[in-house]
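**Student:** any chance you could fold what I've pasted below:
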Amino acid sequence: MPKISHKGQQMPSSPVRKLVPYAEAAKERGIHIYQLNIGQPDIKTPPQAIAAVKNTDMDVLEYSHSAGNQSYRDKLVQHYNNNGMNLKSEHIIVSTGGSEALLFAMGSICDYGDEVIIPEPFYANYNGFATASGVTVRPIPTSIDNNFALPAISEFEKLITDRTKAILICNPGNPTGYLYTQEEMDQLTELVQKHDLFLVADEVYREFAYDGRQHISVMNLEGLEDHAIMVDSVSKRYSMCGARVGCMVSKNMEVMNTAMKFAQARLSPPTFAQIAAEAALDTTQAYFDEVIAEYIERRDILIQGLKKIPGVQVANPGGAFYCVAQLPVKDTDVFAQWLLENFQVDNETIMVAPAAGFYSTPGVGKNQIRIAYVLEKESLKKSVQILEEALKVYQD
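**Tutor:** Reported below is the predicted structural model:
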């Protein structure tokens, strides 16, 4: 039998989606599942985005420009420049979700065997993108004890080699919800300038900053015009995960011209989704104020509830809509499967994401889970109760 590739064998499974067969089997048994495992918001998509697609009148569904529709990129420029980024449309390539933007970035700045330093835990698909691109991830550990704050710059220095091409951060963080401070961003600025590296910032949760904190974009940092690459997406901002529209942004035109070749190779981003995304840019601040207030309430209910469970440690997120909780179990992969196969309270159970898949270092995070607080408040309360009851009876 012909063999699959080594790269294919190395490609990691999604820690978020690999439990789906067990969830489907539980549903077939009549079990109601509170899905805390995936960042699919229940917030309504802005109606103008849906209306724009419904009201489209065209005879031919054509390719868009490989960089994305000019009208959409122009509107993105206006949106970003309202946040002080001083961009032009040539600084933006529209992608099929933020995922493709990350692949474009890695493909543009890294050769096979090059290295990218990433604070861990990190968005699980970074491992997959790196594997697909032939890039080596150099993880730098963060700790739940200080909410997963940026490690000391001296720790980054220890990992930098002649193969290091970039530092990749997610801000605010998935899975941790950590929001980088101005001081931390300034430290990273000095580091990448000193070692002539790229700073790639995944900012798809940039609107979701809590408790009076302010999100600091990589595109607002002085002196990083040749170093900064921003990855963005409409998925979480407008609750449009199914649109699959994101973008790669950089003022480094050598990077953007290189990324354009990757964009041309995949032809173009989806036309209808760009129409929806362009219309979504008219969303008012009132929408975000309401959404942010809702997420803060959900976060507080979840965190307060988790802290009351004996043996559970949880970090307090400053942004996004995730948290990492440390449980008094040996292996949350086994525990998460057990919740779906063997446990229920009043015919209900929960689905969580084991956190080991959000690490690159083998064996780390085995007693942690990621929870997405994307369910309404009463469902979150019930989910915490189910978790507490499960931990009382679970045996490793």
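**Student:** make it CA atoms for all contacts and neighbour counts henceforth
**Tutor:** Fine.
**Student:** hang on, Pro137 in a strand?
**Tutor:** Careful, residue 137 is Val and not Pro. Yes - Val137: assigned to a strand according to DSSP: H, G, I helix; E, B strand; the rest coil.
**Student:** roughly how far does it sit from Tyr126?
**Tutor:** Val137 is 8 Å from Tyr126, where distance means Cα to Cα, to the nearest Å.
**Student:** who's more crowded, these two?
**Tutor:** Neighbours around Val137 and Tyr126, counted as other Cα atoms under 10 Å, are more numerous at Val137. The numbers are 23 against 19.
**Student:** look up how far Phe321 lies from that one.
**Tutor:** 25 Å.
**Student:** same check, this time on Lys381
**Tutor:** 16 Å.
**Student:** more neighbours: these two, which one.
**Tutor:** It is Phe321, of Lys381 and Phe321, that has more neighbours when counted by other Cα under 10 Å, with 27 against 16.
**Student:** for that one, give me its contacts.
**Tutor:** Applying Cα atoms under 8 Å, 6 or more residues apart in numbering to Phe321 gives the contacts Gly39, Gly177, Phe208, Tyr295, Arg299, Ala372, Tyr373, Val374.
**Student:** before we compare anything, build this one as well:
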Amino acid sequence: MPAVSKKGLSMPESPIRKLVPYAEKAYKENKTVFHLNIGQPDIKSPQIAMEAVASHHLEILAYTRSEGSEAYRTKIAAYYKQNNIDVTADEIIVTTGGSEALLFAMGSIADVEDEIIIPEPFYANYNGFATASGVQIVPVISKIEDNFALPPIEEFEKLITSKTKAILICNPGNPTGYLYSKEEIQKLAKIVKEHDLFLVADEVYREFTYDGAKHYSILENFGLEEHAIIIDSVSKRYSMCGARIGCLVSKNKDVMKTALKFAQARLSPPTFAQIASEAALQTPQSYFDDVIVEYKERRDTLVRHLEEIPGVKVGHPKGAFYCIAQLPIKNSDDFAQWLLESFDVNGATIMVAPAAGFYSSPGVGKNQIRIAYVLNSESLIKAVHILKEALKVYKD
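**Tutor:** Next up is the predicted model:
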């Protein structure tokens, strides 16, 4: 029998999606499953985006330009200017989700066996994108005891070698909800300039910040014009995960010229999704104001109830809609599967994302889970109650 590739065998499973068969089995047993495992917002997509597709009368569903339609990119640039990010349409490539933007970025700046330093825990698919690109992730651990703040800059410098090409951050963070301060971005700016590296920032949760905190983009007056690459997406901003539209943004002409070749190889991003995403840029600020109020209430409810459970330690999110909880167990993979297979409270259970998959350091995060607070507060309270009762009886 022909063998699959070593690269394919080394591709990691998604810690978010690998438990789906167990959830489906729970459904067949007529259990209610509260999904805390995946960042699919329950917020309605902007009506203006949905109507733009419904009312469009295309006679031919044709390719767009490989870098995305000029009209859409021009409007994205205007959006960025409103957020203190001064870029032009030519400094934007529209991609099939933020995922493709990350693949284009890695392919444009790193060769096989080159290294990218990433504070962990990090978005689990970074592991997969790196494997697909032949790139080595070099982790620098941020700790729940420090609320997942940026590790000391000295820890980054210890890891820089001749193969280091970039530092990659997610801001605000998935899976931690941590929001980097201006001072932390300045520290990263200093080190990438000193060592002639790229700073790649996944900024897809830019709008979701709480308690009056401000998001600072790496292209906001940090002197990183030649070093900065932004990864962005409409998925979470407009609750349009299924649109699969993102973008790569950089003022570095060589990066953009190279990334465009990757874009040309896959021809073009989806046409209808660009129409919806272009219309979504007209979403009024009131939409985001309401969403922030809702997510802040959910965050506060979730954290408060988690902290009432004996032995549970919780990170305090400053942005996005995730948090990491450290549980009094040894293996959250086993625990998450057990919840779906063997436990319920009055016919209801929960689905969580084991956090070890958000690290690349072996053995780290085994007693942690990621929770996405994309359910309403009432459902979150019920879900945390199930977690509390489960921990009372679960045996490692």
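**Student:** please state their TM-score.
**Tutor:** The TM-score (TM-score structural alignment, normalised by the length of the first structure) is 1.00; 396 aligned residues with a Cα RMSD of 0.5 Å.
**Student:** burial measure for Thr161 of the second structure, as a count.
**Tutor:** Using other Cα under 10 Å: Thr161 of the second structure sits among 11 other residues.
**Student:** check the one 10 residues further on too.
**Tutor:** Other residues near Asn171 of the second structure number 25, with proximity taken as other Cα under 10 Å.
**Student:** my guess is it contacts Thr209, does it?
**Tutor:** No - taking contacts as Cα atoms under 8 Å, Asn171 of the second structure lies outside contact range of Thr209: 10.1 Å.
**Student:** mutual contacts of these two, please.
**Tutor:** Joint contacts of Asn171 of the second structure and Thr209 (Cα under 8 Å, 6+ apart) are Leu179, His215.
**Student:** so which residues of the first structure form strands?
**Tutor:** 32-35, 92-95, 115-120, 136-141, 164-170, 198-202, 228-233, 246-249, 313-314, 322-326, 348-351, 353-354, 368-372 (DSSP state E).
**Student:** the fifth one packs against which elements?
**Tutor:** Secondary-structure packing of strand 164-170 of the first structure (3 or more Cα pairs under 8 Å, 6 or more residues apart in numbering; DSSP states H and E): strand 115-120, strand 198-202.
**Student:** what angle separates that strand from strand 228-233?
**Tutor:** Here the directions of strand 164-170 of the first structure and strand 228-233 differ by 40 degrees (axes from the mean of the first three to the mean of the last three Cα atoms, to 10 degrees).
**Student:** again with the last one
**Tutor:** Relative orientation of strand 368-372 of the first structure with respect to strand 228-233: 60 degrees, computed using the same axes, to 10 degrees.
**Student:** in this structure His316 of the second structure contacts Cys323, no?
**Tutor:** Yes - with contacts counted by Cα under 8 Å, His316 of the second structure reaches Cys323, the gap being 6.8 Å.
**Student:** higher neighbour count, those two?
**Tutor:** Set His316 of the second structure next to Cys323 and count neighbours by other Cα under 10 Å: Cys323 wins out with 25 against 20.
**Student:** how about the more buried one: what's its closest non-neighbour residue?
**Tutor:** Nearest residue to Cys323 of the second structure, sequence neighbours excluded (Cα to Cα, 6 or more residues apart in numbering): Thr176, at 4.9 Å.
**Student:** Phe148 is in contact with the one you found, correct?
**Tutor:** Yes - between Thr176 of the second structure and Phe148 there is a contact at 6.9 Å, judged by Cα under 8 Å.
**Student:** got any residues that touch both of the two?
**Tutor:** Going by Cα under 8 Å, 6+ apart, residues that sit against Thr176 of the second structure and also against Phe148 are Gly315.
**Student:** settle it for me: which of those two has more neighbours?
**Tutor:** The neighbour comparison of Thr176 of the second structure against Phe148 (other Cα under 10 Å) goes to Thr176, with 34 against 23.
**Student:** can you tell me how far the more buried one is from Gln337 of the second structure?
**Tutor:** Distance from Thr176 of the second structure to Gln337 of the second structure, by Cα to Cα: 22 Å.
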